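# here is my input; please provide its structure:
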Amino acid sequence: MTALTFGEASAQLCARVRLDARAVRRVPHRTGAPVRRDSIEAGTFEHLFFAPPAAGEPDRWLRACRRALDAGRRLRREARAGTRTLSARERPIAALTGAAVRVFEELCTLARLHRGRVFPSYDWLAEATALGRATVARALVLLEAAGFLVRQRRFTRIEGAGEGPRYRQTSNAYRALLPAAVLGYLPRWMRPAPLPVDQLDHHQAQADAQAAMLAGLSSRDRARATVDGALGKVLAALGAAVDRACESQDHPQPLMDSIHTGTKELA
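Now for the predicted structure:
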């Protein structure tokens, strides 16, 4: 038998634990393929997530992304030369690549052709752009960090043997945007026109009126007006209980003041 030191024995034990963990990970998930974090079931939110773009809007998004790529290259040159320190808003722009712009071009094309409903798979984007799958995945991360893209993971239910529902991951949902961080790098003719002052005043008056309306509601009605779904029902029930507790308080005099007054009378 070969004698092992304590360090060698510990190293072998750690290696065996890692092998056992890999073997455990290869065991099929009891409800099908595992679903990634922050995923939402497909078909339950797309009507709120997708929005049809206006005429010519995808082309403006793409031109802005190309301009941002050029601006990012200038920022990188200045940072390498030591004449500029990149801020938190400039670093994502400086990280953009030509592959990211190419992927964004395909997403803008899909948004124009399908009225904003964009949910291609990584493999489809890799084939359409002639890029590797890993390059496509990195491009999506860069676009999302720069603000050009919002993506939502999705899963679907599948039929399976045994009890309980089965799920599997499906393609992400994407929505292209024009981030405010890149507006300063765009020429004046590419920037969106500011809203008129009277329209801004109208929006502010509406916000003030809504805030005043919510302030005058009961706890139950305020919960119903601000939160939807199951959470709204739960908050409405809690608000109703709070309203009943407030209504049962007949005398508005604080308890401490009442005790203090009673003590004076006894004295």
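# only C-alpha atoms from now on, for both contacts and neighbour counts.
OK.
# could you list the buried residues of the longest helix along the chain?
Assignment by DSSP state H gives helix 57-81 as the longest helix of the chain. Of the residues in helix 57-81, those buried by neighbour count under the rule 16 or more other CA atoms under 10 Å are 57-58, 61-73, 75-76.
# here is a second sequence; please produce its structure as well for comparison:
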Amino acid sequence: MQTVFEALGGAVGRRPGRETGQRVHRYSKTAAGREGRFWQPFNPKDVARFLQAAEKYDRLKRLAHRRERNGRENGAIGHVGMEVLRELLRLIDYKTGRLDPAIATLAQRIGRSIAAVADALKRLKEHGFLDWLRRYVPTGNAGLRGPQVKQTSNAYRLMLPAEVLRGMTAPPPQDDSQGVGSG
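Below is the predicted model of the structure:
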């Protein structure tokens, strides 16, 4: 006996280029070991420099945010973002640059919620300290449209933003921006 799905010829109107009908995040890549090009070796001597640059960036952005947002305390990265960054620097394989912890693992290790860690990762990416590659793995099960897949942990890469590499400067004091002292 044939199912209605089989009688209609499978997936009518299926998007081209998609391997299966499984729900995976858009732009996910297969976790087949090709991340080696994405990851780059990370010098352990750069950990302190990386953290100092992130803390300086956060502190300077916090000053600008306070002026714009009436005393808002959190900086661009935030304290949870700094905790996530420190944990990522502990987990990275310095030799290969491999960094692929699950968000739940990060949340458990730093004692924060999954939502807080996900938001911190987004802020780190938004400000140029982190990039990631969404990945999926085959499950080994055959489906009607092809092999089934499931989402797996992202592959992360630590970076320093161009603004940090150029050298950041503190925003001018409020008095200077108002033109006080012209005469």
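# tm score of chain vs chain?
In this superposition the chains share a TM-score of 0.72, using TM-score structural alignment, normalised by the length of structure 2; 147 aligned residues with a CA RMSD of 2.4 Å.
# related to what we said a few turns ago, which strands or helices does the longest helix of structure 1 pack on?
On a contact count with 3 or more CA pairs under 8 Å, 6 or more residues apart in numbering; DSSP states H and E, helix 57-81 of structure 1 meets helix 90-94, helix 98-113.
# now do that helix: everything it contacts.
84-86, 90, 93-98, 101, 104-105, 108-109, 111-112, 148, 176-178, 182, 185-186, 190 (CA atoms under 8 Å, 6 or more residues apart in numbering).
# distance to Leu13 of structure 1 and mean neighbour count added to the helices and strands packed on helix 57-81 of structure 1, as JSON lines?
Formatted as JSON lines, these follow (distance: least, CA to CA, whole Å; neighbours: other CA atoms under 10 Å):
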{"stretch": "helix 90-94", "distance to Leu13 of structure 1": "42", "mean neighbour count": "20"}
{"stretch": "helix 98-113", "distance to Leu13 of structure 1": "44", "mean neighbour count": "20"}
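# which residue numbers in structure 2 go with stretch 126-133 of structure 1?
Counting by TM-score structural alignment, stretch 126-133 of structure 1 lines up with residues 107-114 of structure 2.
# chain center to the longest helix of structure 1, what's the gap?
In terms of CA atoms, centre = their mean, to the nearest Å, the centre of helix 57-81 of structure 1 is found 23 Å from the chain centre.
# ditto for stretch 39-49 of structure 1
Distance of stretch 39-49 of structure 1 from the chain centroid (CA atoms, centre = their mean) equals 13 Å.
# which SS class is the residue lying closest to Gly146 of structure 2 once chain neighbours are set aside?
In space, and not counting its chain neighbours, Gly146 of structure 2 is closest to Thr20: 5.4 Å by CA to CA, 6 or more residues apart in numbering. With DSSP: H, G, I helix; E, B strand; the rest coil as the basis, Thr20 of structure 2 sits in coil.
# repeat that for Ala205 of structure 1.
Applying three-state DSSP: Ala205 of structure 1 is helix.
# what about it, neighbour count?
By other CA atoms under 10 Å, 12 other residues sit near Ala205 of structure 1.
# repeat for Asn172 of structure 1
19.
# relative to Phe38 of structure 2, how far out is the alignment partner in structure 2 of Ala180 of structure 1?
In structure 2, the residue matched to Ala180 of structure 1 (TM-score structural alignment) is Ala162. Using CA to CA, to the nearest Å, Ala162 of structure 2 is found at 18 Å from Phe38 of structure 2.
# could I get the full set of helices for the stretch 151-267 of structure 1?
Assigned by DSSP state H, counting those that start in this stretch, the stretch 151-267 of structure 1 shows helices spanning 197-215, 219-226, 229-247, 255-266.
# give me whichever of the ones you listed is most buried.
The highest mean neighbour count among these, using mean count of other CA atoms under 10 Å, belongs to helix 219-226: a mean of 17.
# counterpart of it in structure 2, which residues?
Counting by TM-score structural alignment, helix 219-226 of structure 1 has no counterpart in structure 2.
# try stretch 144-158 of structure 1
Mapping stretch 144-158 of structure 1 onto structure 2 (TM-score structural alignment) gives residues 125-139.
# list the contacts for Tyr156 of structure 2?
Applying CA under 8 Å, 6+ apart, the residues contacting Tyr156 of structure 2 are 39, 98-100, 130-133.
# from the residues you listed, pick the one nearest Ala32 of structure 2.
Proximity of the contacts of Tyr156 of structure 2 to Ala32 of structure 2 (CA to CA) peaks at Leu133, which lies at 12.4 Å.
# got the contact list for that closest one?
Here Leu133 of structure 2 is in contact with 28-29, 154-156 (CA under 8 Å, 6+ apart).
# one more time with 7 Å, if that's ok
154-156 (CA atoms under 7 Å, 6 or more residues apart in numbering).
# filter those residues down to just the ones in strands.
Counting by DSSP state E, the contacts of Leu133 of structure 2 place 154-156 in strands.
# measure the closest residue to Phe119 of structure 1 other than its chain neighbours to Gln12 of structure 1 for me?
Excluding the flanking residues, the one nearest Phe119 of structure 1 by CA to CA, 6+ apart is Ala173, at 4.4 Å. For Ala173 of structure 1, the distance to Gln12 of structure 1 equals 45 Å [CA to CA].
# isn't Pro161 of structure 2 right next to Gly128, touching?
Yes: contact status for Pro161 of structure 2 versus Gly128: in contact at 4.7 Å, counting by CA atoms under 7 Å.
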